[in-house]
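Colleague: Show me the folded form of this:
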Amino acid sequence: MELQGKRILLIISGGIAAYKSLDLIRRLRERGAAVRPVMTKAAQEFVTPLAVGALSASHVYVDLFSREDEQDVGHIRLARDTDLVVVAPASADLMAKMAHGLADDLASTVLLATDRPVLVAPAMNPKMWAAPATRRNVETLKADGIRFIGPMTGEMAESSEAGVGRMAEPLEIVAAVVELLDGGPKPLAGRTAIVTSGPTHEPIDPVRYIANRSSGRQGHAIAAALAKLGADVTLVSGPVTISDPAGVKTVHVERADEMLEAVVSRLPADIAVMVAAVADWRVATSAGQKIKKKSGEPPPPLVLAENPDILKTVGHHDKRPKLVVGFAAETQDVEKNGRDKLLRKGADLIVANDVSPETGIMGGTRNRVKIISAKGVEEWPDLGKDEVAARLANLIAGRLAGA
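Modeller: Next up is the predicted model:
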């Protein structure tokens, strides 16, 4: 069984989605895991410790000041005597406590005391999920290494409410648990992937350059997500200020021609994901010395030349990868321009997004994309860039599995 012998500490917080925790317990135990539950006071308003205990075949922990459970500092034992901590559902309140290091009940104390991996499955009203305070807390938790599954888009418990906030389904959470504990199959094992990321810098002189406003966060996240699914990934990165992702071979370049050379030299490959915001033009002849301003004289003209089209080169190459994915960063007519790019560049998928300044996507931590293929357009909700990367990696794995 996939989770045979694994110990899961399941923390159930308050919210109507707590009823799904009962099925989650059953699904985890079906796969051989031992589940030890912790319930907040609010969780007990939605499901009973009796039901949770019956399904888990375990004592249910509810009280930080229990004389029986705390006689050997039980909250520390709970925090350490496990392979993985799963919080499902994770309420906005509990995530806020986690982000700020609060420990005023058993669940928050265990989470502060644990040194084990933590997987969080948020569940709340869409307005709560979108609230600035929640967004800050989520980014803090991600920076602390907390892993997330969901939330998903759909109908809420409240009448006529829909949006991002539904807890991931139990089987989706189980899949994330299996992946975290390295107990499951890697759908991209044996596959090779090339990912480009970040901007390119095209020199005007030794000091100045032409570039795009790209942080590299999305490309780096995609490289990491593909590697997590088992792919052998080479990341070709332009100049960025973020760290190289773990488990990925990273090649650093500056200019578009260097990026093209690095990509083509690594063909053939199974997957190519061209995320980099490559500068469309370069200065035809860059100056060997810094160009000096001269009083009373106009600025020197810059004669531009077109840079190589890396996506089009890969899409039409005689060693073309089995699956070619391009990105279309647009400020208008996003879907139309994405469809045009799909045809012109020879791509299988285009990930199109609106990068107008007011969206904050360029350089930010979130993204809202449309997936364009010959079959049509699929619009994804506003997600963190790590979540977009995970979804795209799974989409790629599915496409290759069906090829």
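Colleague: Please count neighbours and contacts with C-alpha atoms only from this point.
Modeller: OK.
Colleague: List the buried residues for stretch 210-226?
Modeller: 210-212, 214-226 (16 or more other C-alpha atoms under 10 Å).
Colleague: Please name the nearest non-neighbouring residue to residue 314.
Modeller: residue 320 (5.9 Å; C-alpha to C-alpha, 6 or more residues apart in numbering).
Colleague: my read: the one you found touches residue 312, true?
Modeller: No: the criterion here is C-alpha atoms under 8 Å, and residue 320 misses it with residue 312 at 10.4 Å.
Colleague: Sequence B follows; please return its structure for comparison with A:
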Amino acid sequence: MSSLAGRNILFILGAGIAAYKVLDVMRRVRERGAHVRTILTSGAAEFVTPLSVGALSEAPVFTELFDLKNETEIGHIRLAREADLIVVAPATADLMARMAHGQADDLATTVLLAADKPVLCAPAMNVRMWHHTATQRNLAQLAEDGIHFVGPDEGAMACGEYGLGRMAPVEVIVEKIEAMLGPEARPLAGRHILVTAGPTHEPIDPVRFIANRSSGKQGYAIAEAAEALGACVTLVSGPTDLAAPPGVRRLNVETAEEMLAAVENALPADAAIFAAAVADWRVAENPSAKLKKSGGAPTLALTENPDILKTIAAREDRPALVVGFAAETGDAAAKGQEKRRSKGCDWIVANDVSPESGVFGSDENDVTLVTGESAEDWPRMRKAEVARRLMTRIAEALEGRPYLPTRAGHGA
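Modeller: The predicted structure follows:
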């Protein structure tokens, strides 16, 4: 039996050319046994008709907030209450903006504001609109509110431009819906997972800094894998060129001290994975003016940075599972075991970063998972697969443990 059998899915269609693709999504989920209801925004009705939507859903199509018959029965509350999942597709820039600001000026946004069920957005818009600061700000707010995302993809658009902003393919949206409604596929639902990623930049002066070669790819992959398993994810990221995974709340930092503060402010968490490559040292005195050549190299007095992993592992309100990363060059298992003991964390993921490994900046990793007194050498694989395997193991380790009592600020 399909995971969608008997489930109630409410589709909210936004005003975009991709609205016609949503009809195929509706058809496919109904083939899998789901019951479908639809809200058509006024703009969406310019692209698809209530007649075509109603024919595919075999159910009335809702369009108006002030509908005499439906609202005498408090229709918007009923629609929100009876849905197991709300799918907003296409999620236009305007619809995302109104969601992010809690507006309720039509049936669609009123239902969304009244909903206490999972919401999945499939964004679709022009590439410039997607990259606009306002849209990215709204995306971050919605992710913090617990909204899930699928896409957008990169490709040619109806406007003739090319880039990020195409709605995710129909089959990908259907897979995401199945993942969200299948409890066996969402073992981290209701959990808060904290991830750090990327390097830190420690200023020498206003234009120079101490850093390392970390790309942040592994940490970002872990955050994405955790979100796919249903978790509410906070990603504390040092400077990278990577885009935040959809549905993930990202906090940007520069230095080790800033990263520690952001991590502490993000607690409590069910599990914390420290994949960031944090600089061990910083300049003791950071001058306010650029250092000039003056007959020789300057002498830099260094001081030790806070040990984020050790600090969090020692807290009374520490996450149930604290996982550190250890960048090693040779004998990763032994060095990872020693680091696990010295830091007081539960697990260590030791990865080989020797020059011949080619790990830094690449899409692959070579890791050893150190848990307790055992060590597992994983075969070299893509960082996305390392992330999926690690998060699956974490989900298994958290099974049966109490959930956090609150989810303030994390969409619960």
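Colleague: Let me see the TM-score of these two.
Modeller: The TM-score (TM-score structural alignment, normalised by the length of the first structure) is 0.59; 295 aligned residues with a C-alpha RMSD of 4.7 Å.
Colleague: hmm, back to that, which ones among the buried residues of stretch 210-226 of the first structure map onto strands?
Modeller: Counting by DSSP state E, those place residue 210 in strands.
Colleague: Specify which member of the buried residues of stretch 210-226 of the first structure is nearest to residue 274 of the first structure.
Modeller: Using C-alpha to C-alpha, residue 219 is the member of those that lies nearest residue 274 of the first structure, at 8.1 Å.
Colleague: count of residues packed around the nearest residue to that closest one once chain neighbours are set aside?
Modeller: Leaving aside its chain neighbours, residue 219 of the first structure sits nearest to residue 197 (4.5 Å; criterion: C-alpha to C-alpha, 6+ apart). Using other C-alpha atoms under 10 Å, residue 197 of the first structure has 29 neighbouring residues.
Colleague: again, but for the one 5 residues further on
Modeller: By the criterion of other C-alpha under 10 Å, residue 202 of the first structure has 24 neighbours.
Colleague: Now do it against residue 214 of the first structure, distance only.
Modeller: Distance, residue 202 of the first structure to residue 214 of the first structure, using C-alpha to C-alpha, to the nearest Å: 14 Å.
Colleague: Same question for residue 178 of the first structure.
Modeller: Residue 178 of the first structure is 33 Å from residue 214 of the first structure, by C-alpha to C-alpha.
Colleague: cool, and residue 24 of the first structure?
Modeller: Applying C-alpha to C-alpha, the value for residue 24 of the first structure to residue 214 of the first structure is 39 Å.
Colleague: One more: residue 274 of the first structure?
Modeller: 13 Å.
Colleague: One more: residue 161 of the first structure?
Modeller: 35 Å.
Colleague: now residue 63 of the first structure
Modeller: Taking C-alpha to C-alpha, one finds residue 63 of the first structure at 48 Å from residue 214 of the first structure.
Colleague: swap in residue 301 of the first structure?
Modeller: 26 Å.
Colleague: buried stuff in stretch 181-198 of the first structure?
Modeller: 184, 186-188, 191-198.
Colleague: Among those, which lie within strands?
Modeller: 192-197.
Colleague: and the nearest residue to residue 42 of the first structure once chain neighbours are set aside, what is it in contact with?
Modeller: Among residues not flanking residue 42 of the first structure along the chain, residue 14 sits closest, at 4.4 Å (C-alpha to C-alpha, 6+ apart). With contact taken as C-alpha atoms under 8 Å, 6 or more residues apart in numbering, residue 14 of the first structure is in contact with 40-46, 89-91.
Colleague: Make TSV from those and add secondary structure, distance to residue 316 of the first structure and neighbour count to it.
Modeller: Shown next, in TSV, are the contacts of residue 14 of the first structure (DSSP: H, G, I helix; E, B strand; the rest coil; distance: C-alpha to C-alpha, whole Å; neighbours: other C-alpha atoms under 10 Å):
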residue	secondary structure	distance to residue 316 of the first structure	neighbour count
40	coil	57	20
41	coil	60	16
42	coil	57	14
43	helix	55	23
44	helix	59	18
45	helix	59	14
46	coil	56	15
89	strand	46	29
90	strand	46	24
91	coil	48	27
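Colleague: Go through these and say which is closest to residue 257 of the first structure.
Modeller: Once C-alpha to C-alpha is applied, the member of the contacts of residue 14 of the first structure that ends up nearest residue 257 of the first structure is residue 90, at 46.8 Å.
Colleague: Would you mind measuring from the closest residue to that closest one other than its chain neighbours to residue 179 of the first structure?
Modeller: Distances taken as C-alpha to C-alpha, 6+ apart place residue 122 nearest to residue 90 of the first structure, at 4.4 Å, with adjacent residues excluded. According to C-alpha to C-alpha, residue 122 of the first structure and residue 179 of the first structure sit 18 Å apart.
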